[in-house]
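Q: Fold the following, please.
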Amino acid sequence: MPEATVHIVDDDPVLRDALVSLCLSDGLAAIGHGDPGGLAQSLRRRSPECVLLDVRLAEQSGLAVQESLRADGNTVPIIFLTGYGTIPMSVRAMRGGAVEFLTKPFIAEVLLAAIRKALAADAVALADRRARDDLSARLATLTPRERDVMRCAIGGLMNKQIAAELGITEITAKVHKRRVMEKMQARSLADLVRMADQLGVAATRQR
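A: Coordinates of the predicted model:
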């Protein structure tokens, strides 16, 4: 896993420093935040991250911080820490995508296990996002005609059928199809279909 970072948001300096030390002892980079003000700017989202977030903060509730991050499209995994929690509070947190909702005092190994789980999930999510971004960049290199041919190809149309559908010659259809495969770096038609599915490209079916 690339270097991972744990962001700790707690207005209790003693607990915050203890959590930073715990993470460092487990080989994790850790950043302490006394308030949530600079959290969003600290989340770089280039390597796995997670947030340990106190539910009750002086300036803003942890749940409000979670909702603000989600509203901005930030999907960083969040582990909530609370001195006392209610069922409605935990339900609200989990519905917002929280990984865990832990009550203080917590067992160090339980917290570290939750952190590892959150970071592993974030690593997968980041890899998926990079893969989608890469596919989108490849798709952007296709000309409008090549996109038309791609839709026909993933719809199961043969070169002759693609030519008839688009009003071009069969040779031209074959050339466009080859360029589509090259630009999308597809090893096979099945590979191209998988890429199109991930990108939400609709297929053109034979009429």
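Q: C-alpha only now, for contacts and for neighbours.
A: Noted.
Q: residue contacts, the residue of the chain most remote from its centre?
A: Most distant residue from the mean C-alpha position of the chain: residue 169, 42.3 Å away (C-alpha atoms, centre = their mean). Each residue near residue 169 by C-alpha atoms under 8 Å, 6 or more residues apart in numbering is listed here: 160, 163.
Q: Point to the residue nearest the middle of this protein.
A: With C-alpha atoms, centre = their mean applied to the chain, the nearest residue to centre is residue 125, 3.7 Å.
Q: What separation do you get for that one and residue 172?
A: 39 Å (C-alpha to C-alpha, to the nearest Å).
Q: and if you look at residue 198?
A: With C-alpha to C-alpha as the criterion, residue 198 and residue 172 are 27 Å apart.
Q: swap in residue 8?
A: Taken as C-alpha to C-alpha, the span from residue 8 to residue 172 is 58 Å.
Q: again, but for residue 95
A: For residue 95, the distance to residue 172 - C-alpha to C-alpha - is 52 Å.
Q: Residue 192 - nearest residue in space that isn't next to it in sequence?
A: Of all residues not flanking residue 192 in the chain, residue 186 sits nearest, at 5.4 Å (C-alpha to C-alpha, 6 or more residues apart in numbering).
Q: correct me, but the one you found touches residue 193?
A: No: with contact defined as C-alpha atoms under 8 Å, residue 186 does not reach residue 193; the gap is 9.1 Å.
Q: let's see this one next to it:
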Amino acid sequence: MNAPANNLCIVDDDEAVRRSLGLLLLSRGYAVQTFASGEAFLADADLHRAGCVVLDLRMDGISGLQVLDALRAQDSPMVVIFLSGHGDIPIAIEAVQNGAFDWLEKPCNDERLLETIARALQKAGEIATRRQARKSAQALWAKLTPRETQVARLVAEGKPNKQIALELAPLEQRTVETHRAHVFAKLGLANSHQLDRFLREHGL
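A: Take a look at the predicted model:
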């Protein structure tokens, strides 16, 4: 089972709901943590590892929406599925528009719950992959010298060596060629198109 599937949480102040959902998910091979409040979840869960949280909208203490806001404020990779009562459906839909993955109405169908969690964990895995790729890209980018980063950005714009030398004057064209070669070698890229995509994909 992949890493996100090992970070699956249920947050609900109803003990019966926590027990029934926990047993269902455990029976399907998931590693599950349950929390009786949003405060306990935020204090004790691993919020900086990709995973999924099945979160009640209305609870004693802070609400599910406040928990979602806290996760967003921490840039947590946790994917949120809301559990809502019938009267909370408009709020749940708004929550999805504000970043939650999906919502399920109480009492929720077991198969729909399992299917939704499976999709949420797949998204969590994608988030983890993207973040790891960005972290690796940032590490490679940090290996460039300040002058190499200047040259790299201009190369990514498709500018020829002669023009780059003029823009970064006093800099000889041969020196630009050397910096260009170093950039491609350090980043493991072959051409300016790959470099442009590298910068865009990783927000550099």
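Q: Superposing both, give me the TM-score.
A: With the length set by TM-score structural alignment, normalised by the length of structure 2, the two chains reach a TM-score of 0.89; 200 aligned residues with a C-alpha RMSD of 1.9 Å.
Q: Which one's more surrounded, residue 8 and residue 172 of structure 1?
A: residue 8 (26 against 13; other C-alpha atoms under 10 Å).
Q: The more buried one corresponds to which position in structure 2?
A: Taking TM-score structural alignment, the alignment pairs residue 8 of structure 1 with residue 10 from structure 2.
Q: hang on, the residue nearest to residue 192 of structure 1 in a strand?
A: No: Residue 186 of structure 1: not assigned to a strand; according to DSSP: H, G, I helix; E, B strand; the rest coil it is coil.
Q: What count of nearby residues applies to the aligned residue in structure 2 for it?
A: Alignment note (TM-score structural alignment): residue 186 of structure 1 maps to residue 189 of structure 2. Residues near residue 189 of structure 2, counting by other C-alpha under 10 Å, number 14.
Q: Residue 189 of structure 2 against residue 196, yeah?
A: No: counting by C-alpha under 8 Å, residue 189 of structure 2 does not reach residue 196; the two are 10.2 Å apart.
Q: what residues are shared contacts of those two?
A: Common neighbours of residue 189 of structure 2 and residue 196 (C-alpha under 8 Å, 6+ apart) do not exist.
Q: what ranges do the helices span in structure 2?
A: Remark: helices assigned in structure 2 by DSSP state H are 15-27, 38-44, 64-73, 89-97, 110-142, 146-156, 161-167, 173-187, 192-201.
Q: okay, the ones you listed in JSON lines with distance to residue 53 of structure 2 next?
A: Output for the helices of structure 2, formatted as JSON lines (distance: least, C-alpha to C-alpha, whole Å):
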{"stretch": "helix 15-27", "distance to residue 53 of structure 2": "12"}
{"stretch": "helix 38-44", "distance to residue 53 of structure 2": "9"}
{"stretch": "helix 64-73", "distance to residue 53 of structure 2": "10"}
{"stretch": "helix 89-97", "distance to residue 53 of structure 2": "14"}
{"stretch": "helix 110-142", "distance to residue 53 of structure 2": "9"}
{"stretch": "helix 146-156", "distance to residue 53 of structure 2": "40"}
{"stretch": "helix 161-167", "distance to residue 53 of structure 2": "50"}
{"stretch": "helix 173-187", "distance to residue 53 of structure 2": "36"}
{"stretch": "helix 192-201", "distance to residue 53 of structure 2": "27"}
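Q: wait, which of those is closest to residue 5 of structure 2?
A: Set against residue 5 of structure 2 and scored by C-alpha to C-alpha, the helices of structure 2 come closest in helix 110-142, at 6.1 Å.
Q: in structure 1, what residues pair with the closest one?
A: Against structure 1, helix 110-142 of structure 2 falls on residues 108-140 (TM-score structural alignment).
Q: how big is the offset of that stretch relative to structure 2?
A: Superposed on structure 2, stretch 108-140 of structure 1 shows a mean distance to its aligned partners of 0.9 Å (mean C-alpha distance after the TM-score superposition for structure 1).
Q: buried ones in that stretch?
A: Neighbour counts over stretch 108-140 of structure 1 (16 or more other C-alpha atoms under 10 Å) mark 111, 114-123, 126, 135-136, 139 as buried.
Q: cool, stretch 32-43 of structure 1 as well?
A: Neighbour counts over stretch 32-43 of structure 1 (16+ other C-alpha under 10 Å) mark 32, 33, 34, 35, 36, 39, 43 as buried.
Q: shouldn't the fourth one be in contact with residue 13?
A: No: the pair residue 35 of structure 1 and residue 13 fails to qualify as a contact (C-alpha under 8 Å) at a distance of 10.5 Å.
Q: Run a quick neighbour tally on residue 197 of structure 2.
A: 12.
Q: excluding its backbone neighbours, what's nearest the counterpart of residue 94 of structure 1 in structure 2?
A: Alignment note (TM-score structural alignment): residue 94 of structure 1 maps to residue 96 of structure 2. The shortest distance from residue 96 of structure 2 to any non-neighbouring residue, by C-alpha to C-alpha, 6+ apart, is to residue 102 (5.8 Å).
Q: Just confirm that neighbour contacts residue 80, I think it does.
A: Yes: Residue 102 of structure 2 is within contact range of residue 80, at 7.2 Å (criterion: C-alpha under 8 Å).
Q: The two: which has the busier surroundings?
A: Under the neighbour definition other C-alpha under 10 Å, residue 102 of structure 2 and residue 80 were set side by side, and residue 80 has more, 27 against 20.
Q: that older thread, between the helices of structure 2, which gets nearest to residue 51 of structure 2?
A: Using C-alpha to C-alpha, the nearest of the helices of structure 2 to residue 51 of structure 2 is helix 110-142, at 5.5 Å.
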